[in-house]
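Engineer: For reference, the sequence and a predicted model appear below.
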Amino acid sequence: MPRQSILAAIALLATHAAALEAQPRRPFPIDTASIATIQAAFKSGRLTCKTLVSQYLARIDSLDKKGPALNAIVTLNPQALATAELLDASYAARGPVGPLHCIPLIVKDNFETVGLQTTGGSLALEGWKPPQDATMVKQVKDAGAIVLAKSNLAEWAFTPYETVSSILPGYTHNPYALDRVTAGSSGGTAAAVAASYGTLGLGTDTGNSIRGPSAHQALVGIRSTMGLTSRAGVIPLNEGADIAGPMARRVSDAVAVFDVIAHSDPADTVTVQANNRRAEKYTTALTRGALKGARIGVLRQAYERPTLDKEVNTVFERAMADLRKAGAVVLDTVRVDSLEAIQRRQQGGCNRFKADLERYFAARAPNAPVKTLNDIITSRRFHPTVEQRLRDAAAATQMPEDNPGCQSREQVRAAVRAAVTQLMDSLQLDAMIYPTWSNPPRLIGDLNTPHGDNSQVFSPTTGFPAITVPMGYTRGGTLPAGISFFGRAWSEYRLIQLVYDYEQATKHWKAPRYRASAGSSATN
């Protein structure tokens, strides 16, 4: 072809490309986005990191303090767009920086995050910007993720039932029913992820605070085996039970993060065994067919009580039928017969909060915003609902390792671990299941009707893993309900296989509609 013709063809192609670029593109569907769909859009050239982040920021602007006013976000990352531009440049030159390239995350505001304040929900820490990231935050950043915002929490992570704090006026609202609670303490992360403020989020769980909010907002929440993931850089509540981990709309997304964060960390000595105990790659567990032949026990001991909601029970019975339909052997009732007798061995109390918190701040001197729990109390910069908890914790006079009540608690935990393991081994169980809550999300401000929290005993006491996934909806298909899969120590790979197969067989997730409950006087 003559040179003149070649030049003309090049000019025509350039003109065509410019015309395509000038055409308005449909917004990327972030309300249903997953890691896989985002990565595919990057690869095809349909989407840039900067465009994706811009869309998420616009969504937060339209939903969090305006419109339904979910009130889930404490602070936005002012460097998010600049980080997105750097990731775009890196992608153009070398491809994705890691498995979470440009995946926008919402991070609970008790994780240390460089450049952003970390408050634990308390005005006593307002403005504190730690000089380093929490280990888990660093891990996801190194894998390419962007911390888009810090989310509200129940102040100091004290309550599992609602999300209210002094750092952010008002309650955080459940996007599935605006007059309902998000649960706590990771309720801000749960509401934000359910509302697609980010692709997924990070939360913490001492008693139920990843799993409870996840179930109330149709999410997947993973509480790992104690020691498989790091808590370094997370404001502690009780280091004997604290866990940090992912919350997402899909099992695959939660597992993509889990694969990044499940590692040993010299800054958290409890993780010393993690590298030897973790699976080589958790994402390979995401295959169909795992339920066929799986032996699953129904742990009625965890959830059956006089206040069990009939609709929750109906949804759970349907979940059991779905498991059987997928080929699982579901043992209708299994029981840790010795549990109550073991629990009666507890002698004395064990309130670790003061000791753990003061050690945490001592390790951050001179950058620490406070030194002692008494500093917080005398500041009066906290929500009135937490004052008694703060004062009760301040009354502790012994360090946990010297406290007979704490020593007794560790003995009880060891005995429960042995009893649960023996039960599962004797019945050759792959997992045990129960509703994550026995009751639907309460109305905001209601602390009288049954909460139905089923997560406080088995996983926190043993340190064994539990994963909650959506199992359906109550109240006319409006209020989410979750099912928990609980397993032996270090059994995350098997649990992931089971919950992924269940999720894919049932596909219960649906987007929220941002309305008040039916029949409620609350405004939309």
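Structural biologist: Arrived safely.

Engineer: going forward, measure contacts and count neighbours with C-alpha atoms only.
Structural biologist: OK.

Engineer: Residue 260: what's it in contact with?
Structural biologist: When contacts are counted by C-alpha atoms under 8 Å, 6 or more residues apart in numbering, residue 260 touches 139, 140, 143.

Engineer: what's around residue 220, how many residues?
Structural biologist: 32 (other C-alpha atoms under 10 Å).

Engineer: Likewise for residue 327?
Structural biologist: Residues lying near residue 327 (other C-alpha under 10 Å) number 16.

Engineer: One more to weigh against that first structure:
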Amino acid sequence: MLKRILNSFFVMIAFATYATAQTEFSVFEKSISEIQQALAEGRTTSVEVVEEYLARISTYDKLGPRLNSIVRVNENAVARAAELDEERAKSGARSLLHGIPLLIKDNYNTTNMATTGSSIALANFFPNTVSTQVKKLLDAGAIVIAKTNLHEFAYGITSVSSLTGQTRNPYDYRRVPGGSSGGTGAAVAASFGAAGMGSDTCGSIRIPSAYNNLYGLRPSKGLSSIFGIMPLSHTQDTGGPLARSLEDLAIILDLTVGFDPADPATQALESEPTPQFIENLYSVEASELRLGKLTSYFDSAGEGTRVAIEEALSWYQAQGATIVDVVIPDLAELIASSRVIGYEFESDLNEYFETFGSEDIDSLSKIFELSLFHDAIGGRLSQILEERPDEAEYAVSLEARTTLRQALNLIFETHNLDALVYPTIAQTPVFIGEQQPGNNCSMAANSGLPALSIPAGFSQAGLPVGMEFLGKRFKDPHLLAIAQAFAASNDHRRPPSIAPPLVNGQPPGPELVELIINENGIRLAVDFSFDVVANLLSYEIFVDPSSLQIFSAATLHIMSGEGDLGAAVLNLIGPASEQVSGESFMSEDLRTAFKNKQLYMRVFGSELPVAGKAILLE
């Protein structure tokens, strides 16, 4: 085909985009309130909403970018949606979650779907009791559309498991999505559900929120029940939502927090008012805030992470907020001395198996003996089983938690702070297979204080950056209000390009650019394919044999905002090559340049000016 086109003696650019009009209502990036309004107005039904989410899962989770965020979809989701549509027509909506599909991390008990912890050991385990938080969601009319992958047994932050494998980050599928709730994070970011539930023992809600451009709250210990969530550490485990907006987060929290007789940690709320989120979401003026900048966590952060969060803090300061540099004496030692996961995991998991009726697998030691786990957690399991807990050391660690909490409370009181601020995680996500450094999870996890991660922007490489607020116990709604003041003027939510809206139930096709070049004796034909779903730039180039002696190279360049062509970002073909084909992962800069008509191909040859010939790709 390229040889035939070369017979032309002109430069032609043909551009084809496979896109058609969207349906009247699409779930893509829709908030809970937007879906609820469309349902109330009859512009869609819960059945249609579920079917579109299922189509997106089918298209983007196991195909296309293969995010691999879903363990299994709920085969009864459409039927439940139909029941809820009928109920709405007869008696109205139960709550703001009526008919809303949610994603549930696969360590929350569900009785009609297996609960696996993403381990092959529990592939067919059906607990005898649903978790408290899932029951509350179901009672509110929500639909469990799917259960999501996690770092096996929630014991890690890269989200790889023996049952489902590695979940990919939708902002760069070569990288990890964070963990352990990485499946929920990736799935919510890709609009596989309206929002999702995760658990956080040490960063497992907050890190996936940071890496997937989401909002995620690790609630105060005891604010919401962990009954029926597969345990990692009962004194440290929490459960809560990840969402694309603070309002969605607040809606779910209002329906899931509160006293539960089955979880002793929630006993404090039996006699106290339950914190309210929606009614307090817009209660903060940025000018009245005092925020503590935890300097040691900024000093250890990567440049892209640090710059994004400092810019966010600058916004607060510009509104009149007071930013106080804070140093917490002996923080590293306080955190190190208050770790308890190693003491609690085995006994907690064994008790869970007994309580919820696991017959085939009744202990962690049996899982280890049968090698029913992913190698990524093998070292930790081995260490736990070999080094049996020392009760005296365990008691010391629990007491150290009180000391840590007292130290943090003193910082709040001394500086009269509304919140401490720092990077959710110090480094951007690593490539799959690498170890993820930079975890800042322990301060909240070991103290029991609430921590909220919000989108703060993007790194130079186009990767999401999360900013974390640490607050006072049971002042969780105040954290959301602090964040809402920022989010109202700084919308950093950006959907991943590799999971765009479906067009008539199908992903959009690639954008094609065909070039025929005949310039000063240099004749070549180029086909480009920009596939946003696969996030790949593919190309094929044919140089006419008569041009080989005078043709040197062709390269891609991005034009700056000042109108200057930057350095070559990709060599397409070099000297003495008659025909080449190739593909390249599309970086955020490259995608943006193509979208904004700032991507150029530059052709070089002995008969051309030294600067070559620049051609806009459009």
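Structural biologist: Sure, I can see it. This is a predicted model, so every value here is computed, not measured.

Engineer: Of the contacts of residue 260 of structure 1, which is the most crowded?
Structural biologist: Taking other C-alpha under 10 Å as the neighbour criterion, residue 140 ranks highest of the contacts of residue 260 of structure 1 with 23 neighbours.

Engineer: rewinding a little: how about the contacts of residue 260 of structure 1 in a markdown table, adding secondary structure?
Structural biologist: A markdown table is the format used below for the contacts of residue 260 of structure 1 (DSSP: H, G, I helix; E, B strand; the rest coil):
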| residue | secondary structure |
| --- | --- |
| 139 | helix |
| 140 | helix |
| 143 | coil |
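
Engineer: where does the corresponding residue of structure 1 for residue 71 of structure 2 land in three-state SS?
Structural biologist: Under the alignment (TM-score structural alignment), residue 71 of structure 2 pairs with residue 74 of structure 1. Following three-state DSSP, the label given to residue 74 of structure 1 is strand.

Engineer: Residue 355 of structure 1 maps to what in structure 2?
Structural biologist: In structure 2, residue 355 of structure 1 lands on residue 347 (TM-score structural alignment).

Engineer: okay, now that match: neighbour count?
Structural biologist: Neighbours of residue 347 of structure 2 (other C-alpha under 10 Å): 17.

Engineer: Next secondary structure element downstream of the helix or strand containing it?
Structural biologist: Element membership for residue 347 of structure 2, per DSSP states H and E: helix 341-355. Following helix 341-355 of structure 2 in sequence order, the next helix or strand is helix 364-369 (DSSP H and E).

Engineer: what stretch of structure 1 does the following helix or strand past that following helix fall on?
Structural biologist: As assigned by DSSP H and E, the chain's next helix or strand after helix 364-369 of structure 2 is helix 378-386. The aligned range for helix 378-386 of structure 2 in structure 1 is 387-395, by TM-score structural alignment.

Engineer: what about the alignment partner in structure 2 of residue 486 of structure 1, distance to residue 519 of structure 2?
Structural biologist: Counting by TM-score structural alignment, residue 486 of structure 1 lines up with residue 470 in structure 2. As judged by C-alpha to C-alpha, to the nearest Å, residue 470 of structure 2 and residue 519 of structure 2 stand 62 Å apart.

Engineer: between these two, who's got more neighbours?
Structural biologist: residue 470 (25 against 16).

Engineer: List the single closest residue to that one in space, sequence neighbours excluded.
Structural biologist: Leaving aside its chain neighbours, residue 470 of structure 2 sits nearest to residue 451 (4.4 Å; criterion: C-alpha to C-alpha, 6 or more residues apart in numbering).

Engineer: and the one you found, what pairs with it in structure 1?
Structural biologist: Per TM-score structural alignment, residue 451 of structure 2 is aligned with residue 466.

Engineer: Can you report how many residues lie near its match?
Structural biologist: A count of nearby residues for residue 466 of structure 1, using other C-alpha under 10 Å, gives 29.

Engineer: Likewise for residue 301 of structure 1?
Structural biologist: 15.

Engineer: do residue 73 of structure 1 as well
Structural biologist: So residue 73 of structure 1, with other C-alpha under 10 Å, has 25 neighbours.

Engineer: Now do it against residue 108 of structure 1, distance only.
Structural biologist: 9 Å.

Engineer: Show me the residue at the heart of structure 2, geometrically.
Structural biologist: For structure 2, the residue nearest the mean C-alpha position is residue 212 (2.5 Å; C-alpha atoms, centre = their mean).

Engineer: how close does the aligned residue in structure 1 for it get to residue 116 of structure 1?
Structural biologist: Using TM-score structural alignment, the partner of residue 212 of structure 2 in structure 1 is residue 217. The gap separating residue 217 of structure 1 from residue 116 of structure 1 is 26 Å, by C-alpha to C-alpha.

Engineer: Check residue 142 of structure 1 too.
Structural biologist: Distance, residue 142 of structure 1 to residue 116 of structure 1, by C-alpha to C-alpha: 17 Å.

Engineer: Please apply the same query to residue 251 of structure 1.
Structural biologist: 28 Å.

Engineer: out of these two, which sits in the busier spot?
Structural biologist: More crowded of residue 251 of structure 1 and residue 116, by other C-alpha under 10 Å: residue 251, with 27 against 23.
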